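Engineer: predicted model follows, preceded by the sequence.
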Amino acid sequence: MTVNPIISPCLWFDTQAEEAANFYVSIFENSKILRILRYSEAGKEIHGKPAGSVLTVEFELNGQRFVALNGGPEFKFSEAVSFEINCETQQEIDHYWNRLSEGGEEESCGWLKDKFGLSWQVTPTILNEMLRDDKDERTQRVMDAILQMKKLDLAAIQKAYAGA
């Protein structure tokens, strides 16, 4: 048994695995495509995909390994699973929000869906500290402020926390 197994999210796409992997790699620093596997003639009666078409794309985003699978239209992403991006600055929040929401949907409270339907949370790292104590007035002010936002505004959140 491996002491430290590698856990890699597998993202199911209809036919856009390679497009999605390239999109994500273009947004995050220290990211790369690792390997592309293609369907072969073997099992064609089951998978129905043309030989040579993309089966999976293995890629890394900031050192986190992912697999994108072209599995067909049977399954779609939902908000039940999302990826959280913790950002130190408003500039980082703006970068990830703007890039990931291109062609997607801006939701609320720092949540968005990208053009493939995958949900992301773009949040400031300091938020966990601010929301630590649900009986604290500052926490309530921060929650009230966040609930009014789509993309999170770090200065407005800090202002709410301070009571200004």
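Structural biologist: Received the coordinates, thanks.

Engineer: when you work out contacts or count neighbours from here on, use the C-alpha atoms and nothing else.
Structural biologist: Noted.

Engineer: this protein: helices as residue ranges?
Structural biologist: 17-27, 44-47, 90-100, 127-130, 137-146, 154-162 (DSSP state H).

Engineer: nearest to L61, of those helices?
Structural biologist: helix 17-27 (6.3 Å; Cα to Cα).

Engineer: tell me the helices and strands packed up against that closest one.
Structural biologist: strand 32-38, strand 54-61, strand 64-70, helix 90-100 (3 or more Cα pairs under 8 Å, 6 or more residues apart in numbering; DSSP states H and E).

Engineer: here's the one I want to compare it with:
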Amino acid sequence: MKQTDSITPCLWFNSEAEEAVRFYTSLFDNSSIKKTTRFGKEGFEFHHKPEGSVMTVEFVLNGQSFLALNGGPDFKFNESVSLFVYCSSEERINFLYNKLTDGGSINMPLDKYDWSPKYAWVKDKFGISWQLDIEDINSQQKIVPSLLFVNDQFMKVKEAINFYSSVFPHSKILMEIPWDKSMNLPEGTLLFAQSKLNGYLLNAMSGGNFEHNFTFNEAISFIIYCDTQNEIDYYWNKLTDGGQELQCGWLKDKYGVSWQIVPKIFDELLEDPQKTGKVLNAMFEMKKFDIKKLSEAANEK
């Protein structure tokens, strides 16, 4: 596995993917829409999506890759996964706060807090959560997904970042902030942590010892694009250990976080409209992706 292997957040919308991506790419420099795919006739079986309607949108925010998917109404965004933006200036954080709260809602208003001179936690009009911090970060990656561990998992931040760091090569833990001793938690229980997984930054936070009405779901998942079947097998086996195998390359790890393990060749196989249906039919029969079977389906006469 190479250090250039990427993690790409996937945002699951009902049918608003195109509108949402236009909005997000208007907010950040170095942003663009890269590729849009549309449902063919087989889309009718996928939540009755009409032929020709948008299926996925690949886009870049501030130089980082994202994917938006129109998957239907099954999953709703919540605060278990948020996008943490290191804004670096008063002008920038004020701009994003005003734009993202327009039609959205405010969890924590823009203000000074113990951990930051200026910070906010908001939901945009599509339901995605954003944490905004005026602080800068010594990385080109300014938008960092943040996992919130709640309810019976609130003390598992350290365990989780150690696990993820063991799965991805070239990984390291950059920051660990423990809970205050007044919480009477086991020593070393983490409130916040930041890790770098094969070059990709990921934050993890504890939601504290009170009940939350949400947890991880498929609304935001993380795609790992793989060159070979060996890579697919490696990530699949590591991340399903204690977790759950789902359909079409999706899985849940032992904490409930959703991942997609996808061969890089998959997009190429879908480019020929005459092969798309065959490839998708083969995919629908799979849990873990099998590159050989997908290629055979694409070349079926």
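Structural biologist: Happy to help now that I have it. None of these values were measured; they are calculated from a predicted model.

Engineer: tell me how the two chains score on TM-score.
Structural biologist: For this chain pair, the superposition-based TM-score is 0.88 by TM-score structural alignment, normalised by the length of structure 1; 157 aligned residues with a Cα RMSD of 2.0 Å.

Engineer: could you redo the helices of structure 1 as JSON lines and give each row mean neighbour count and distance to L11 of structure 1?
Structural biologist: JSON lines is the format used below for the helices of structure 1 (neighbours: other Cα atoms under 10 Å; distance: least, Cα to Cα, whole Å):
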{"stretch": "helix 17-27", "mean neighbour count": "18", "distance to L11 of structure 1": "8"}
{"stretch": "helix 44-47", "mean neighbour count": "10", "distance to L11 of structure 1": "17"}
{"stretch": "helix 90-100", "mean neighbour count": "18", "distance to L11 of structure 1": "16"}
{"stretch": "helix 127-130", "mean neighbour count": "14", "distance to L11 of structure 1": "27"}
{"stretch": "helix 137-146", "mean neighbour count": "18", "distance to L11 of structure 1": "29"}
{"stretch": "helix 154-162", "mean neighbour count": "17", "distance to L11 of structure 1": "30"}
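
Engineer: those into CSV, with extra columns for distance to K76 of structure 1?
Structural biologist: Output for the helices of structure 1, formatted as CSV (distance: least, Cα to Cα, whole Å):
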stretch, distance to K76 of structure 1
helix 17-27, 13
helix 44-47, 18
helix 90-100, 18
helix 127-130, 30
helix 137-146, 28
helix 154-162, 32
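
Engineer: what sits against the residue mapped onto F77 of structure 1 from structure 2?
Structural biologist: Aligned counterpart of F77 of structure 1 in structure 2: F216 (TM-score structural alignment). With contact set as Cα atoms under 8 Å, 6 or more residues apart in numbering, F216 of structure 2 has these partners: S80, V81, G256, V257, S258.

Engineer: show me the contacts for the third one.
Structural biologist: Going back to what we said before, that points to G256 of structure 2. G256 of structure 2 touches F216, N217, G243, counting by Cα under 8 Å, 6+ apart.

Engineer: please repeat the previous calculation with a cut-off of 10 Å.
Structural biologist: F149, T215, F216, N217, E218, G242, G243, Q244 (Cα atoms under 10 Å, 6 or more residues apart in numbering).

Engineer: go on, the second one?
Structural biologist: Residues in contact with V81 of structure 2, defined by Cα under 10 Å, 6+ apart, are 128-130, 145-149, 203-205, 215-217, 219-221, 257.

Engineer: before we move on, back to that, export the contacts of G256 of structure 2 to JSON lines and tack on distance to W179 of structure 2?
Structural biologist: Below are the contacts of G256 of structure 2 laid out as JSON lines (distance: Cα to Cα, whole Å):
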{"residue": "F149", "distance to W179 of structure 2": "14"}
{"residue": "T215", "distance to W179 of structure 2": "21"}
{"residue": "F216", "distance to W179 of structure 2": "22"}
{"residue": "N217", "distance to W179 of structure 2": "26"}
{"residue": "E218", "distance to W179 of structure 2": "28"}
{"residue": "G242", "distance to W179 of structure 2": "27"}
{"residue": "G243", "distance to W179 of structure 2": "27"}
{"residue": "Q244", "distance to W179 of structure 2": "30"}
